[in-house]
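K.L.:
structure of the sequence below:
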Amino acid sequence: MAPALAAEASEESMESITVVGKSVSYANNQTSDEMMKQQTSMTSVLAAIDNLPGVLINEGDTFGADDWSTSISIRGFQVDLSQQQIGMTVDGIANGNSNYGGGAKANRYIDTENLARVDVSQGTADIASRSHEALGGTLDFVTLMPGVDERLVVSATLAEFDGRKFFARYETGEIAKDTFAWFSVSNQESSDWMDQTAENVRDHFAAKVISTIGDVNLTAYASYDDTHEDNYQRIYGLSQFEQNSNWDQLTSEWTGIPYQDQAYRRGWSTLRENFFTYLKADFTVGEVAFSTNVYYHNNEGRGDWVPPYLVNVTDDGEGVGHSEVVSGNTVYGGDILGQIFFVDRAGVQLSPIDGCVSSISFPYGGAGAEYDPGCHEQGAIPVGSYRTTNYEKSRIGINGDFIWDARIADMDNTLRGGFWYEDYTRDETRSWQKIIDSATSYRFDETPYWVQYDREFPVETTMFYLEDQLDLGFAKAHFGIKQFFVDVSKNDRFNAINDQGVSSDSDLLFSAGFVAPLPVTGLEMFAGFAQNYASIKDAVLERDDSDLSLVKPETADNFDLGLRFSSRDVSASLTYYATKFDDRINFVSNETVTGIDFLESAAGGYINDGGIESTGFEASLSYQLSENFSVYGSYTSNDSEYTDAEYLGNGVIGAAEQMGVVSIDWVRGNHYAGLSTKYVGERWMNQANTAAVEAYTVSDFYLGTSIDDLGSSVESIEINLTINNLFDESYLGTVATNAAWIGAPRTVALNLKAAF
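P.N.:
Model prediction:
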């Protein structure tokens, strides 16, 4: 069975996959080969789905080399710094939340060149999907299957902004009876597109094995990803963008003035290591097909900032040097006594000159006299901190599914069900390290002078589902039920009085739908309804002053109604959808235009903030014009509005009302090219709808050729040129409350790939 499985997988990865998805009761689409070609091999796997109807992906640069600025929007649901409302899986396995602080999106698990396809369910989604973030659909990123033949694929990419990537994948062929595998390795580097000062580095290792033992098909996958990203920063308000559309207010040079150096780009960093592995078994017992897997995931890393002061956490007495200035002293927890900005050579805190008015005007509109070296006597020594939030998460889980095909009263009936169990613990600490010499660099003492907190978040998830599908002849109808049981806790290792926990169980969730063929050959109608749910995340428990009685799980009702058509040269879909999203959990940020509350001393936390209602249409069309030319188009009309009393009827932040894509692709022999253009309509920047991000249009171009039959040692050589944002459109990408990240400029990349 394994040789057939490998051959089938190899063919699947090579053929053009239609964007019109499976014949099911909900809207779904798949990426195509052409969509993959529009992106460079350095690009994040998230970018591959941007042309599908209803989907908007924004990243800080073309390569997706910054999780901080990344967002996904589908039908008014968002994944960004503060919201996780769209489910994400890897080969059908839960990704472990998509949040910045301890979560991981699919780009942490998969190298772009190992991606077979992405299955996108925009709304109701499949009942078996493993996620407790899937309020508005799911994204399943499917890895490439091993091929039958032994081969080596090597690839080198050179791009603008110091971009380069080296990739190699060895496909073993049959290494043992009915056993096939591949192993890959890659190294990637780039800088930021604004000043070319960022140091973005990514190392990725992965392997996949398939085998048949008796009547059991086994699949195993493992990946390790080590990433260092220097972030892009949001700009606040439209005036900053109008003033300079190529600068995010982070600096490239160290000034020696701590207040200004809090905006130093290399001090805004995300470091993550992710190891993920699973083992899957598929087998049949009698008339029942079973599929089960176990998986393990470990995530660790940190997020960095550069506060322009030391925190005074030790009462050293009057007129003596502060112990925070001396290396080797660490305080765990405790109270904040104040901030230290300048000291003398003995480490004694200095006060600014009476009546001095600061001349510092950047960033955040300027600073007070305590931050300004010009307001201190000559010889004052600036001091500052390097603050790291340190994350570690370990997940272990098991999934089980069954499918039983039978007949009821001469009608085909399929009963399927399954479960998902996951246990994880996320650790989070925050450390403050003294910058060794704030006058000269951001290098810091590796021994912290203060560990602000140390806490762990155990989370246990159990999900069950059951669905029955009956073929009535004129239609296939299904009905399903699903329920989650989620327990979330916090254990404070410094102060047990802050321990807390919450049960985040769902109600019984119902889904139903049908698919009915129509009299026109290849045309079918579908309709689906599902109650979706997102659990309370452990991040809600982070703040010690969180009142969990004010927070409950998010819920959403999703309805799809549509038509789907498929023929030899044409495939098309049209979907009307309506969603009602209740009990939206919203984070009240502690970062504003006036600066960052590094100590989190201001009020901030998570609350249920009303809800959202969305209605709209999604359409897609693929048409093979001739032997050489094909065209693809998608259109989205979306109306997402808040339902809470204060902003009732106002448009949702970051949700585009109109989106459209047109792609033309050309193939002649071994040569190919394509041009794709996407329009994104106006998006609101605030709930009051008093400021909006302008519409934008970006185009991506690719051109390539392959040379085959080069002899016994070389199977093929491919050369690919990719130009993203071809016409260098200036625009705003990810949108947050009263803020947005600047979109990536034109980026050119050249890739050379060889197979042996």
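
K.L.:
from here on, just use CA atoms for contacts and neighbour counts.
P.N.:
Will do.

K.L.:
show me where the stretch 151-300 of the chain has its strands.
P.N.:
Remark: strands assigned in the stretch 151-300 of the chain by DSSP state E, counting those that start in this stretch are 163-176, 179-190, 200-213, 216-230, 235-236, 269-285, 288-305.

K.L.:
quick one: distance of the helix or strand just after the last one to the chain centre.
P.N.:
Spelled out, it's strand 288-305. Per DSSP states H and E, strand 288-305 leads on to strand 310-312 as the next helix or strand towards the C-terminus. With Cα atoms, centre = their mean, to the nearest Å as the basis, strand 310-312 stands 34 Å off its chain's centre.

K.L.:
so which residues make contact with the first helix or strand past strand 310-312 going along the chain?
P.N.:
Using DSSP H and E, the next helix or strand after strand 310-312 towards the C-terminus is strand 331-332. Outside strand 331-332, the residues within contact range by Cα atoms under 8 Å, 6 or more residues apart in numbering are 313-314, 449-453, 494.

K.L.:
please provide the structure for the following sequence as well, for comparison with the first:
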Amino acid sequence: MRMNFACGVAFAALMIPGAALAQSTGTVEAEEGSEIVVTGARGPATVDGIQIPDSPKARAVLTQELIERRAPGQTILDTINLIPGVSFTNSDAYGSSGGQIRIRGFDGNRIALTFDGIPLNDSGNYAIYSNQQLDPELIEQVNVNFGSADVDSPTAAASGGTVNYRSLVPTDEMGAIGVYSHGTNRMNRAFGLLNLGTLTSFGTKAWVSASTQKYDQFRGPGTIYKQQYNGKIYQPIGGGNDFISVAAHYNQNRSYFYSNPTYANIRTRLAALNSSLPNNTTGTSASAANPYTLDLNNRDFDYVFDDTSSTYRYDYTCDLQSNPGGAGSQTDRNSCNNVYATAFNPSNTGNVRINSRFDLTEKLLFTFDGAYSWTRANGGGSTLLAETDASATSANGAYTQQYAQTSGRLGAGTAAGVDLNGDGDLRDFVRVYFPSNTRTQRFTAIAGLRYQIDRDNLIRVAYTWDRARHRQTGEASLLTDAGRPQSPFSALDGEGKSPILDAAGNVFQKRNRLSYAILHQLSAEYRGGFFENMFKVTLGVRAPFFRRNLNNFCYTIAGQSNDAYCTSQTAAQVAAFDAANTSVTLGAPYRNRIKTYNRLLPSAGFTYNFTPAISMFGSYSKGLSLPRTDNLYGFDDVSISPVAAVKPESTDSFDLGLRYTNRLIQAQIGGWYIGFKNRIISSTVLLEGGGTLSVDRNVGSVKSHGVDASVAIKPLQWFSIYGFGSYTIARLQDDATDPLSGRVLAPTAGKFVVETPKWQYGGRAQIDFNPISIGIQAKHTGDRWISDINDLKSAGYTLVDLDARLGLGGVGLERTFLQLNVSNLLKERYFGNLSTVTNAFPFVVGTTTTAAAGPRVTFGAPRTFIGSIHFEF
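P.N.:
This is a model prediction of the structure:
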């Protein structure tokens, strides 16, 4: 059905070293002998898209052969959920609403994600945004390194490993692919790829693609819209393997958040049902010594899921009381504070990428990868502003600003306030759109030299440079009468519609800062083969030099990294406010505050082939994850300094295992251990309208170990089966302390790391009887802790997915097929994404009784059907 296209890609990959692996071109070239992965009959063995490379590192690979079986448009991070040790929870069945990933207990902020060798993690908080990834039809393959990074990886956060994927190479012949999909919740998606073939006598070839997707949320109001455009030009050089490739990518998301209940909401709802479950009894008095498992039966889950009140769902419409205003006082305190339109997540992202390879001599090879990438995004949110400064901090409970103190800010020290709704008085409380805007421009370059000493030995050196300009603001703007934003990015740079201006004429905002995240890295690696290549070794070292240049144009609020005290007041007026309010400590604006982090990161590994099919592998690598750039703004190191500065995290990762690989079987089992020092955790508090506050702190060491295993077998040409499993133990070794005072905040010593399932297992089976092909896969994700002190956890769940194809060759359409995907086939009720907290129930530290936190949980997507027709010409 896709034979011509697949073979074309396979042939291109075989002829062009570096065309298949997702790391930098230099790393691909160093691994050329054993790890070229293609979607065709030649190349390393795969079992229906599953491959285990002959690598010293614990690594797994999935190729387009399997990727294309998943639901069209699905994020690639959902596809790798079939790899042992990986836990990904999708916000919905289609992948455009985001999700959360963990690998061996490490969250997405500690996992490096690369695309054609360039970094995709946010440069401010190192987060991975799963809904912004390349269309799956364009991904040749994806590979996962567990607990390690390649020596030339441009990353500040890879203590948990790396996920790498690479776009496909243009074909020599002209061709086209079109896919249209329709699914549950009015999902419609169209994808088109045009391979332009060979365009010049020099062998230039290219492809272009476009896609669009739109669907309703499966619960509550809100529509998810996504469009994406891609292109790639490939130019071979000379008659050898040299080439230059230039590619471009643009992605636009317009999505709304799902309304997620807190644990307290669920307990209250079930009390109304008079449930026999302990949610209404012992569920209120659990503790770390007597933890509670959130495990609802089908009746209770559906009762909570089906609640249409504003406690559990966003409102579709609202009536802004302050607009148009009038005589007397109007207030939006209970108006439009739960409307879906401000629970908004717009993003525009794009990049231009260069990959290249040049043989300088018979033994000396030069590679260069470079990229320019950009981002514009925010997470929505609204807040309430008092028109008069006196009301903004009134002691009678009228309203206290939740994002940051507001006394004097609207009046700017020159007036009593501002008439926001234009009704001629200062008596109103006006709800406004108040997102946290981020714009990033990033340059990346990786240059490498590889010298082939002889047939069995090579050395390579590389220089990596990465510079991200991270601009973060938080402009407020007026909402429409129905409580909707007038511009997705508010009054960004004062250019949006209806900005909120203070009495001095400046845009009212909650943050205004500029960061530069800069990396200079030198690296070297040796690869050698001994005893006729039966024994292979790698020795490497990374020497990264990180620099953070921080500029805060607002006053720092102690411990608050997301928000600041932005004002047009004079320094004397701010100082008077600071002195009069003992609950807040402010630090003056600053420029060019520098933070540097340097570390030597060695790595080593080996493989020993007992037979061509059986081998042993082992590796050691030292990893590093820096404090998140965003959270460095919780202090200023002058008037606000932590007792102990947040230190970079470091890991020592060990793997040892066995492999059995041939054309029929791909099997691997391995044990691993990771020593994790200076682990950073953040307390995250959900604010009105969707905003959050977070504070970083080190909680000492984490010790984790486990076993990962997988086996893929194709005993018959028409049948394959794959099974995998992982066992993970990850425990904190120390208590959490307050970085401002040094006191113990929470007894986390000995507790299991949140969101990390101890057990994961599953498998996939596929049968192919032309013109019919059917695949079914299942995965069980075990219990996951929601709180750092382990007083609340979410029960495990099992998801089953189905994919089926019908080829239309019998009616003359040789390369056209119909495809059906069903996710959550058995309609499992479960909670997916978890909003983790320090504690879910009160506990005592010293003489202080802590308050219970309100963790939120996300409903897992129900059963979803997607039908597609795939044309190819």
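
K.L.:
what TM-score do we get after superposing?
P.N.:
Taking TM-score structural alignment, normalised by the length of structure 1 as the basis, the two superposed chains have a TM-score of 0.85; 694 aligned residues with a Cα RMSD of 3.3 Å.

K.L.:
what about the strands of the stretch 151-300 of structure 1, which gets the closest to Gly60 of structure 1?
P.N.:
Using Cα to Cα as the measure, strand 216-230 is the one of these that comes nearest Gly60 of structure 1, at 10.7 Å.

K.L.:
need the buried ones from the contacts of strand 331-332 of structure 1 selected in ChimeraX.
P.N.:
Command for ChimeraX that selects the buried part of the contacts of strand 331-332 of structure 1, burial taken from 16 or more other Cα atoms under 10 Å:
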select :313,314,449,450,451,452,453
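
K.L.:
now secondary structure and distance to Arg234 of structure 1 too, for the contacts of strand 331-332 of structure 1, in a markdown table please.
P.N.:
A markdown table is the format used below for those (DSSP: H, G, I helix; E, B strand; the rest coil; distance: Cα to Cα, whole Å):
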| residue | secondary structure | distance to Arg234 of structure 1 |
| --- | --- | --- |
| Val313 | coil | 31 |
| Thr314 | coil | 35 |
| Tyr449 | coil | 30 |
| Trp450 | strand | 28 |
| Val451 | strand | 28 |
| Gln452 | strand | 26 |
| Tyr453 | strand | 27 |
| Phe494 | coil | 34 |
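
K.L.:
could I get the strands of the stretch 151-300 of structure 1 as a markdown table with mean neighbour count and distance to Asn399 of structure 1?
P.N.:
Formatted as a markdown table, the strands of the stretch 151-300 of structure 1 follow (neighbours: other Cα atoms under 10 Å; distance: least, Cα to Cα, whole Å):
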| stretch | mean neighbour count | distance to Asn399 of structure 1 |
| --- | --- | --- |
| strand 163-176 | 19 | 27 |
| strand 179-190 | 22 | 23 |
| strand 200-213 | 21 | 18 |
| strand 216-230 | 21 | 14 |
| strand 235-236 | 22 | 43 |
| strand 269-285 | 19 | 9 |
| strand 288-305 | 20 | 5 |
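
K.L.:
including distance to Phe526 of structure 1, could the contacts of strand 331-332 of structure 1 go into JSON lines?
P.N.:
Shown next, in JSON lines, are the contacts of strand 331-332 of structure 1 (distance: Cα to Cα, whole Å):
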{"residue": "Val313", "distance to Phe526 of structure 1": "63"}
{"residue": "Thr314", "distance to Phe526 of structure 1": "66"}
{"residue": "Tyr449", "distance to Phe526 of structure 1": "61"}
{"residue": "Trp450", "distance to Phe526 of structure 1": "59"}
{"residue": "Val451", "distance to Phe526 of structure 1": "56"}
{"residue": "Gln452", "distance to Phe526 of structure 1": "54"}
{"residue": "Tyr453", "distance to Phe526 of structure 1": "52"}
{"residue": "Phe494", "distance to Phe526 of structure 1": "55"}
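
K.L.:
which of the contacts of strand 331-332 of structure 1 sits closest to Asp583 of structure 1?
P.N.:
Within those, the smallest distance to Asp583 of structure 1 is 29.6 Å, found for Tyr453 (Cα to Cα).

K.L.:
once you drop chain neighbours, what's closest to the most centrally placed residue in structure 1?
P.N.:
In structure 1, the residue lying closest to the centroid (Cα atoms, centre = their mean) is Lys105, at 3.8 Å. Leaving aside its sequence neighbours, Lys105 of structure 1 sits nearest to Ser98 (Cα to Cα, 6 or more residues apart in numbering; 5.1 Å).

K.L.:
thought that neighbour was touching Thr89?
P.N.:
No. Shown here, Ser98 of structure 1 and Thr89 do not form a contact pair, counting by Cα atoms under 8 Å, at 10.0 Å.

K.L.:
ok, the equivalent of Asn725 of structure 1 over in structure 2 - contacts?
P.N.:
By TM-score structural alignment, Asn725 of structure 1 lines up with Asn824 in structure 2. Contacts for Asn824 of structure 2 (Cα under 8 Å, 6+ apart) come out as 799-801, 861-864.

K.L.:
for Asn824 of structure 2, which non-adjacent residue is closest in space?
P.N.:
Among residues not flanking Asn824 of structure 2 along the chain, Arg863 sits closest, at 4.7 Å (Cα to Cα, 6+ apart).

K.L.:
need the contact list for the one you found.
P.N.:
By Cα under 8 Å, 6+ apart, the contact set of Arg863 of structure 2 is 822-828.

K.L.:
map it onto structure 1.
P.N.:
By TM-score structural alignment, Arg863 of structure 2 lines up with Arg746.

K.L.:
can you tell me the SS state at whatever residue of structure 2 lines up with Glu618 of structure 1?
P.N.:
Taking TM-score structural alignment for the superposition, Glu618 of structure 1 sits opposite Asp708 in structure 2. Here Asp708 of structure 2 is recorded as strand under DSSP: H, G, I helix; E, B strand; the rest coil.

K.L.:
aligned to Val246 of structure 2, what sits in structure 1?
P.N.:
In structure 1, the residue matched to Val246 of structure 2 (TM-score structural alignment) is Ala220.

K.L.:
in contact with its match, which residues?
P.N.:
Ala220 of structure 1 neighbours (Cα under 8 Å, 6+ apart): 208-210, 277-280.

K.L.:
mind running it again at 7 Å?
P.N.:
Ala220 of structure 1 makes contacts with 208-210, 278-280, as judged by Cα atoms under 7 Å, 6 or more residues apart in numbering.
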